[in-house]
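In: dropping the sequence and predicted coords here.
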Amino acid sequence: MKNPPSLDQLISALKVLPGVGPKSAQRMAFHLLQRDQAGADRLARALDRALANLTHCERCNTFSETPLCNLCAEPARNQHQLCIVEMPADLLMLEQARCYDGLYFVLMGRLSPIDGIGPKDVNLDKLMVRALDGVVEEVIIATNFTAEGEVTAHMIAELLKDRGLAVSRIARGMPVGGELEYVDSGTLAQALYERRQLG
């Protein structure tokens, strides 16, 4: 028996989520349609609102509903430090650790030549403009300790080393192959405090 086309489309749409395969997508679709239609409606409306209202912050590239996100608009933050992270979830983890009061730049990914993700795909051109604005004095690279995160960190360090900026990398208190989003705040804070100069 074949599913109705609208059910197949829903299942297919749910499979775009990370870690969701065909069986999980099917279970989610059945749950939303049979057990939680109000939740399905909230989800659909929230996605519509997010797609309509969210854009990228002009300075740090994270998601925002305004030209400047609330962190970039906060005058009390240290304007001379710029911490580079891969994803907005990494920025949130650093904020929860309460170990950093500077500003951020969110790459929205990491270099991965195998997957065809190059410098333009992770906003390195926008990062260079931001880092070389004449205000930033130190760039802290806080990409993940995965192979792709290390390649990304190396490329950024090479681009910035000769531009008069202090460039550091968070310390390896982070587990090798680990991602910031999943690390406890104490480990993350220690890694930031023990960052090392690059180059």
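Out: Perfect, thanks for sending it. Numbering: from 1, shown residues only.
In: could you use CA atoms for every contact and neighbour count after this?
Out: Will do.
In: so Tyr100 touches Leu94, yeah?
Out: Yes - under the criterion of Cα atoms under 8 Å, Tyr100 makes contact with Leu94 at 7.0 Å.
In: neighbour count for the two, which is higher?
Out: Leu94 (24 against 17; other Cα atoms under 10 Å).
In: which other helices and strands does the top strand by length along the chain contact?
Out: When the chain is parsed with DSSP state E, its longest strand is strand 78-85. The contact analysis (3 or more Cα pairs under 8 Å, 6 or more residues apart in numbering; DSSP states H and E) places strand 78-85 against strand 102-106, strand 138-141.
In: name the helices or strands packed onto whichever helix or strand comes after the shortest one?
Out: Of the helices and strands lying after strand 138-141 in sequence (DSSP states H and E), the nearest is helix 147-161. Taking 3+ Cα pairs under 8 Å, 6+ apart as the contact definition, the neighbouring helices and strands of helix 147-161 are strand 166-169.
In: ok, structure two:
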Amino acid sequence: MAYVAAPLERLIEQFAKLPGIGRKGATRYAYQVLSMSKQDAMEFAQAIQDAHTKVRRCKVCQNFTEDEICAICSNAGRDHSVICVVESPRDVTAFERTRAFRGVYHVLHGLLSPMDGITAEQLCIKELLDRLKDGEIQELIMATNSTVEGEATAMYIAKLVKPLGVKVTRLAYGLPVGSDIQYADEVTLGSSLTNRKEL
């Protein structure tokens, strides 16, 4: 095996920890970092540090933000009576690309998965229920992926919310079963929003 300098090996190992990145891809990224100018490398490192120290969860919707309350939650022009419930911040980005949704969001930061030890207490479900207490919310759109975990999470939340008199709908999937929302094109995602059904 060829000798690799220890700092380079550590960089390769760090890249390899990222999901979907194997040893070969991690090695390519590490060498790319080494080919950067010192200035570019410092900016890259600073961007990672800033993301970790300056980004936090919005105290209302749990999406990532620099501020206490994110730009969507603080926007008076949005329809605050409709909440689109998603698994991750990446899903918010996907929906915002469609420009078809003018409501607000709630990010669960995961899905129920008893097999993996992920329970309701580990998700941001309590924070969602707290948002429903003032009676302003009229509809929850369950926009979790059409996987076993996504469906189970949607049904679990629907059962908790129904007694509160809030309408709970589910995306109409023109998406293939088992696919991820974040990879859907804007037209398909916009259509699934428009044609959502009640749970």
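Out: Nice, I can see it. All of these numbers come straight from a predicted model, not from anything done at the bench.
In: how close does the longest strand of the first structure sit to the second structure?
Out: Aligned to the second structure and superposed, strand 78-85 of the first structure gives a mean residue distance of 0.7 Å (mean Cα distance after the TM-score superposition for the first structure).
In: and for the next helix or strand after that strand, what's in contact with it?
Out: Sequence order places helix 88-97 as the next helix or strand after strand 78-85 of the first structure, per DSSP H and E. With Cα atoms under 8 Å, 6 or more residues apart in numbering as the test, helix 88-97 of the first structure has contacts from 62-63, 85, 100, 104, 106, 108, 180-181, 185-186, 188-189.
In: using CSV, lay out these together with secondary structure and distance to Leu54 of the first structure.
Out: Output for the contacts of helix 88-97 of the first structure, formatted as CSV (DSSP: H, G, I helix; E, B strand; the rest coil; distance: Cα to Cα, whole Å):
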residue, secondary structure, distance to Leu54 of the first structure
Thr62, coil, 10
Phe63, strand, 6
Val85, strand, 19
Tyr100, coil, 25
Tyr104, strand, 18
Val106, strand, 15
Met108, coil, 14
Leu180, helix, 23
Glu181, helix, 21
Ser185, helix, 27
Gly186, helix, 31
Leu188, helix, 28
Ala189, helix, 29
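In: which of these are buried?
Out: 62-63, 85, 100, 104, 106, 108, 180-181, 185, 188-189 (16 or more other Cα atoms under 10 Å).
In: returning to that earlier point: run through who's touching the longest strand of the first structure.
Out: For strand 78-85 of the first structure, contacts defined as Cα under 8 Å, 6+ apart pick out 91, 101-107, 131, 135-144.
In: tell me the centre residue of the second structure?
Out: Centroid-nearest residue in the second structure: Ser88, 1.5 Å away (criterion: Cα atoms, centre = their mean).
In: need the contact list for that residue.
Out: With Cα under 8 Å, 6+ apart, Ser88 of the second structure has these contacts: 63, 107-110.
In: count the residues that sit near Ala47 of the second structure.
Out: There are 12 residues near Ala47 of the second structure, going by other Cα under 10 Å.
In: the longest helix along the first structure packs against which elements?
Out: Assignment by DSSP state H gives helix 37-53 as the longest helix of the first structure. Helix 37-53 of the first structure is packed against helix 22-34, with contacts defined by 3+ Cα pairs under 8 Å, 6+ apart.
In: using the three-state scheme, assign the closest residue to Ala191 of the first structure other than its chain neighbours.
Out: Take Ala191 of the first structure and drop its neighbours on the chain: the residue closest to it by Cα to Cα, 6 or more residues apart in numbering is Ala171, 4.4 Å away. Following DSSP: H, G, I helix; E, B strand; the rest coil, Ala171 of the first structure is assigned to coil.
In: returning to that earlier point: how about a markdown table for the contacts of Ser88 of the second structure, with distance to Leu199 of the second structure added?
Out: Putting the contacts of Ser88 of the second structure into a markdown table (distance: Cα to Cα, whole Å) gives the following:
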| residue | distance to Leu199 of the second structure |
| --- | --- |
| Asn63 | 24 |
| Val107 | 19 |
| Leu108 | 18 |
| His109 | 22 |
| Gly110 | 20 |
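In: which of those lies closest to Thr194 of the second structure?
Out: Nearest to Thr194 of the second structure among the contacts of Ser88 of the second structure, counting by Cα to Cα, is Val107 at 20.1 Å.
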